[in-house]
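Participant: coords below, sequence missing:
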């Protein structure tokens, strides 16, 4: 498998050197802490910290651009649907109603706009740490770290393969799409209406599945030939002992989770609305 066959970006930052399992614990802790709240103030602090960690990792933006824009589009579509379908949903959370934007059948109020802003900030808060985990974690090191935490090596290796083959599937999709376009299948704006273009695009699924199954069979045969799974344990070429910085990060994760639970229990409101 080629070096380019995974999302890992080479680097020498603190997060590149960090144990993969520790980064997974950081991601899970960050996710749990984020979903405990619906408070824009907390999201602003967490988002700033996440962006700071992402900048410290020095990952080129062009490598993260696709994931970034996918989440931006998802957040925008989600916000539009909330405003269109439930234009006064914010009133159920605040008990007040401040009409703001008439949309014919109803009026979008200020409470719903603030709720949508808060919800968008919630999704964006997860983005930096998620990208940090994806782009600074080498699949083999991550699998070794999971095994070190007690995850069976077969499951750990399955996770490693999944990480490795996401970019390969993306490239395979592009190759199949280009081949079908050369044979006259139109998916561009001038090749028909939206329904026809979506129908043409769906035709890529069948050859993509066939190609994926062939990859799975090839990998499975290669692993069987090498005796994978015959032993109860296995060693890891890229396994690394946990460093002092990893232990400090684990302690910070515990403190973050405890602080989030205490804030949720004794201070934070269900939905913070400043007006």
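Facilitator: Structure received. In this text, all values refer to a predicted model and were calculated from it rather than measured experimentally.
Participant: CA only for contacts and neighbour counts going forward, please
Facilitator: OK.
Participant: all helices of the stretch 101-250 of the chain, in order?
Facilitator: Under the criterion DSSP state H, counting those that start in this stretch, the stretch 101-250 of the chain contains helices at 110-136, 139-148, 153-182, 194-202, 205-225, 244-266.
Participant: determine which stretch of these is the most buried.
Facilitator: helix 139-148 (a mean of 23; mean count of other Cα atoms under 10 Å).
Participant: use this one as the comparison:
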């Protein structure tokens, strides 16, 4: 199942979402995240669902490929919903079994948080699928450029985030290889008590950490051999281009945000 995780991968394409400037994508997701967490209005949240669906359709990503990739991440959404369902004790009692009580407030809060988290997972996954790691790094660096005035190493921060995203599929592939090797040696990851399953993961985690540190060291040596010395004075072969479509997308999200704030106040 780990091989299906798609966060950090890039799918080449010529769709409308692919052609957007990475800065506009990052700004759009950031604004979208703020606005859907501000508003509790059903119409605003329904509009957010439609906007996410429209973005997915225009991205041209195969649904089966996308669904296989986010299924494992949906465990977080289900867990979040369950925690709010059982821990929020507000509103009318919907179910009382003595040892467990479910309230209407827990159902509503759990549904809202799960929906918001689900939409953000979809958009964040689409960001990496439709944006190359290089463009994503450049976009983050440009957006953080004002922080250079207070001596924040924006280039290094953007590079670290980009490398982290890039190595997610690699680490998952490495984990799958280790799991298969341990299974061939007789290890079991799906049988026995919870404690036994946790102990079975130790032979996986140790070689995974060793492999990760070795890979990081090899990457650092390769960067030093190529003369990398930070972002100061570096030029770029590919220049980002902010177009009219990017302005329209960000402006539309701002209008959506204003409407969300108005519904929150009223």
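Facilitator: The structure has been received and is ready for your questions. Predicted model only: the values in this text are computed from it and were never measured.
Participant: adding distance to residue 24 of the first structure, write the helices of the stretch 101-250 of the first structure out as a markdown table.
Facilitator: Listed next are the helices of the stretch 101-250 of the first structure as a markdown table, based on distance: least, Cα to Cα, whole Å:
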| stretch | distance to residue 24 of the first structure |
| --- | --- |
| helix 110-136 | 7 |
| helix 139-148 | 9 |
| helix 153-182 | 12 |
| helix 194-202 | 34 |
| helix 205-225 | 26 |
| helix 244-266 | 10 |
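Participant: so which of these gets nearest residue 231 of the first structure?
Facilitator: helix 153-182 (10.1 Å; Cα to Cα).
Participant: how big is the angle separating that closest one from helix 110-136?
Facilitator: The directions of helix 153-182 of the first structure and helix 110-136 differ by 100 degrees, with axes from the mean of the first three to the mean of the last three Cα atoms, to 10 degrees as the criterion.
Participant: helix 153-182 of the first structure against the second structure, how far on average?
Facilitator: Superposing on the second structure places helix 153-182 of the first structure at an average distance of 1.4 Å from its equivalents, by mean Cα distance after the TM-score superposition for the first structure.
Participant: nearest to residue 21 of the first structure, of the helices of the stretch 101-250 of the first structure?
Facilitator: It is, among the helices of the stretch 101-250 of the first structure and with distance given as Cα to Cα, helix 139-148, at 5.1 Å.
Participant: quick check: the closest one aligns to which part of the second structure?
Facilitator: Under TM-score structural alignment, the alignment places helix 139-148 of the first structure onto residues 133-142 of the second structure.
Participant: any idea how far residue 49 of the second structure is from the aligned partner of residue 122 of the first structure in the second structure?
Facilitator: Mapped onto the second structure by TM-score structural alignment, residue 122 of the first structure lines up with residue 116. Separation of residue 116 of the second structure from residue 49 of the second structure (Cα to Cα, to the nearest Å): 9 Å.
Participant: which residue ranges of the stretch 1-150 of the second structure form strands?
Facilitator: All strands of the stretch 1-150 of the second structure, identified by DSSP state E, counting those that start in this stretch, fall at 93-96, 101-103.
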